[in-house]
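# make a model of this:
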Amino acid sequence: MSTSANKKKLVIGNWKMNGSSAANAALLRGLLPVISSFERVEIALCPPYPYLATVADLLDDSDVVLGAQNLSTELSGAHTGEVSGSMLGDIGCRFVLVGHSERRALYGEDDACVAKKFATALQAGLIPVLCVGETLAQRQSGETQTVVTTQLHAVLKAVGIDELAKGVIAYEPVWAIGTGETATPEQAQAVHRHIRQWLADHDCVAADCRILYGGSVKADNAERLFNQPDIDGGLIGGASLDAMSFAAICEAAQAKPTI
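Prediction:
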């Protein structure tokens, strides 16, 4: 099953808890002139909450769009320290990550919580980027497809297939995030194909759904990953903090339009 020829690849940079006003401005000064001519790839950046507004201003004259790393399950009210989807939309966010493995593992976000965040993001007019993936132990036990399917099904149960299809799915094997380890292109493709087939089995126009790979994507492996038929781009962590590395990854996506 191949992906749609009518959609651009998508590359999202997740800065995680990194950056400063000066460092962010320097990064974008180096990055934006290089990627400004990339017309066949959509690019988004997800800085930490305190820098969303200033990064939005720096991106104002570019085609790069803004994303957030997380959102509250609640719409408003007495939730000190939380940030709502409507607030994110108000300052110009288009995307928001939900279910990142670090949120699941470090902050106890289970499948039900992730599903609620996905629904809340849609309600706020944002595009949720649903992160799914298995641990090393789960892969070694042959549970990869079961784990990913369970994570997907939680969102399906909460919102239905039509709403699920409005988001983006990011497969990020937990064992390959920030470790320097990367799934081989063939390993990544196998899971992406499973996800796309799962979508099709639930009456989704699966070819139109963008499925990204995340997990130590770097300039030297991006092209081989993006050349796989069911990989529609990447969710990039550490490499998104280096202008030239991230630009090279975006160029790899630009060079390999989805077919």
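# CA atoms for contacts and neighbours, from now on please.
Will do.
# where along the stretch 151-259 of the chain do the strands fall?
With DSSP state E, counting those that start in this stretch as the criterion, the stretch 151-259 of the chain has strands at 168-171, 211-213, 233-236.
# alongside the first, I'd like the structure of this one:
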Amino acid sequence: MKNGKKLIVANWKMHKTQTESLEFLNFFLNEIKKDHDREVILFPPFTSLGVISKHLYGTKVRLGAQNIHWDDYGSYTGSISGLMLGELDVKYVIVNHYERLRCEQNPYDKMTNLRLKAAQRHAITPILCVGETQEQRNADETEKIIDTQLSNALSDVDLNNLIIGYESIWAIGTGESCKPSEANRIIAWIRKQLGKKDIPIIYGGSVTHSNIKGIMAQPEINGVMVGSLSLDPTSLARIVNF
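Model (predicted):
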């Protein structure tokens, strides 16, 4: 992101087998413009990381993971470490996506901080997700909630190797999207809180090929996180090629 490119994050969540992932990739690579100037990152499920990694060599598409554990080894059934991700040439990792956190009691506790540091320790750029629910927005608590999330997560974290993802939680998977101007306002506020003008901050929440142009036209928004539409190669290509 230091090159100033717009960032397109495609979060597949719990979708696609290895076979389906390869079918998607082969079609998608032929659909996107060869001279595009975006940083496109695919975040497949863990089972597809290896096979996708092998087929991204020589392309402009990068590989990301959907979660990371804070330790390199240990008795953590079902977890995956930065050491393992680095071996697969994973360059980015999502930390604290709301859909992983909604069942946790203290989602922005010290474990978030440790996940961020673990990613950076293995030269993986973490994307820290922050955002408010509809109830919190209605109560005019958006800034208060995000400020708490940032304060709890970023102690001693290197801001030079970090991306912030502003997710309007109430818009995730609902078809509703935060107005581009409002997303721009919140992202500008986050950047001011962090005191770092060049930190990349992206927007997530029902991003489509219909609203991508308006979102990307906002001066404070450095990219988008795409959910359901990232599962269709034609739809994702339209977003990349906007």
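# where does the TM-score land?
Once the chains are overlaid, their TM-score stands at 0.94 when taken by TM-score structural alignment, normalised by the length of the second structure; 241 aligned residues with a C-alpha RMSD of 1.6 Å.
# okay if I get the strands of the stretch 151-259 of the first structure as TSV plus distance to S37 of the first structure and mean neighbour count?
Formatted as TSV, these follow (distance: least, C-alpha to C-alpha, whole Å; neighbours: other C-alpha atoms under 10 Å):
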stretch	distance to S37 of the first structure	mean neighbour count
strand 168-171	24	25
strand 211-213	22	29
strand 233-236	18	29
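# columns distance to V55 of the first structure on top of these, output as a markdown table?
Listed next are these as a markdown table, based on distance: least, C-alpha to C-alpha, whole Å:
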| stretch | distance to V55 of the first structure |
| --- | --- |
| strand 168-171 | 22 |
| strand 211-213 | 23 |
| strand 233-236 | 17 |
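# figure out which of the ones you listed is closest to S4 of the first structure.
strand 211-213 (11.5 Å; C-alpha to C-alpha).
# in the second structure, point out the residues matching the closest one.
Matched against the second structure by TM-score structural alignment, strand 211-213 of the first structure falls on residues 201-203.
# then stretch 76-95 of the first structure?
The alignment places stretch 76-95 of the first structure over residues 73-92 of the second structure (TM-score structural alignment).
# what's the end-to-end length of that stretch?
For stretch 73-92 of the second structure, the first-to-last residue distance is 19 Å (C-alpha to C-alpha, to the nearest Å).
# in that stretch, which residues are buried?
80-83, 85, 88-92 (16 or more other C-alpha atoms under 10 Å).
# doesn't L128 make contact with Y92 of the second structure?
No - here Y92 of the second structure does not reach L128: they are 10.6 Å apart, not a contact under C-alpha atoms under 8 Å.
# tell me how many other residues crowd G13 of the first structure.
22 (other C-alpha atoms under 10 Å).
# mind reading off the mean deviation between the helix or strand encompassing it and the second structure?
G13 of the first structure belongs to strand 9-14 when elements are defined using DSSP states H and E. With mean C-alpha distance after the TM-score superposition for the first structure, strand 9-14 of the first structure departs from the second structure by a mean of 0.6 Å once superposed.
# with the second structure overlaid, report how far whatever helix or strand comes next after that strand is off on average.
Later in the chain than strand 9-14 of the first structure, the nearest helix or strand by DSSP H and E is helix 21-35. Comparison of helix 21-35 of the first structure with the second structure after fitting gives an average deviation of 1.6 Å (mean C-alpha distance after the TM-score superposition for the first structure).
# and T149 of the first structure, what pairs with it in the second structure?
Using TM-score structural alignment, T149 of the first structure sits opposite D147 in the second structure.
# name the element that match belongs to?
helix 142-153.
# angle of that helix against strand 163-167?
Following axes from the mean of the first three to the mean of the last three C-alpha atoms, to 10 degrees, one obtains 140 degrees for the angle between helix 142-153 of the second structure and strand 163-167.
# buried stuff in helix 142-153 of the second structure?
Those would be 142-143, 145-147, 149-150, 152-153, for helix 142-153 of the second structure by 16+ other C-alpha under 10 Å.
# swap in stretch 204-221 of the first structure?
204-219.
# again with stretch 101-120 of the first structure
101, 103-104, 109, 111, 113-120.
# and the residues you listed, which is closest to S245 of the first structure?
S101 (23.0 Å).
# who touches S155 of the second structure in this structure?
N113 (C-alpha atoms under 8 Å, 6 or more residues apart in numbering).
# distance-wise, check it relative to Y203 of the second structure.
23 Å.
# where do the strands sit along the stretch 1-150 of the first structure?
For the stretch 1-150 of the first structure, the strands defined by DSSP E, counting those that start in this stretch occupy 9-14, 41-46, 65-68, 93-98, 127-132.
# got CSV for those strands, with distance to L164 of the first structure too?
Formatted as CSV, the strands of the stretch 1-150 of the first structure follow (distance: least, C-alpha to C-alpha, whole Å):
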stretch, distance to L164 of the first structure
strand 9-14, 17
strand 41-46, 20
strand 65-68, 18
strand 93-98, 12
strand 127-132, 9
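# is it true that P173 of the first structure touches T135?
Yes - P173 of the first structure is in contact with T135 according to C-alpha under 8 Å; the separation is 6.5 Å.
# what segments of the stretch 151-259 of the first structure are helices?
161-164, 185-201, 222-226, 243-255 (DSSP state H, counting those that start in this stretch).
# compare the ones you listed and give me the one nearest D63 of the first structure.
Using C-alpha to C-alpha, the helices of the stretch 151-259 of the first structure put helix 243-255 closest to D63 of the first structure, at 13.0 Å.
# any idea how far apart the tips of stretch 49-60 of the first structure sit?
So stretch 49-60 of the first structure: terminal residues 17 Å apart, C-alpha to C-alpha.
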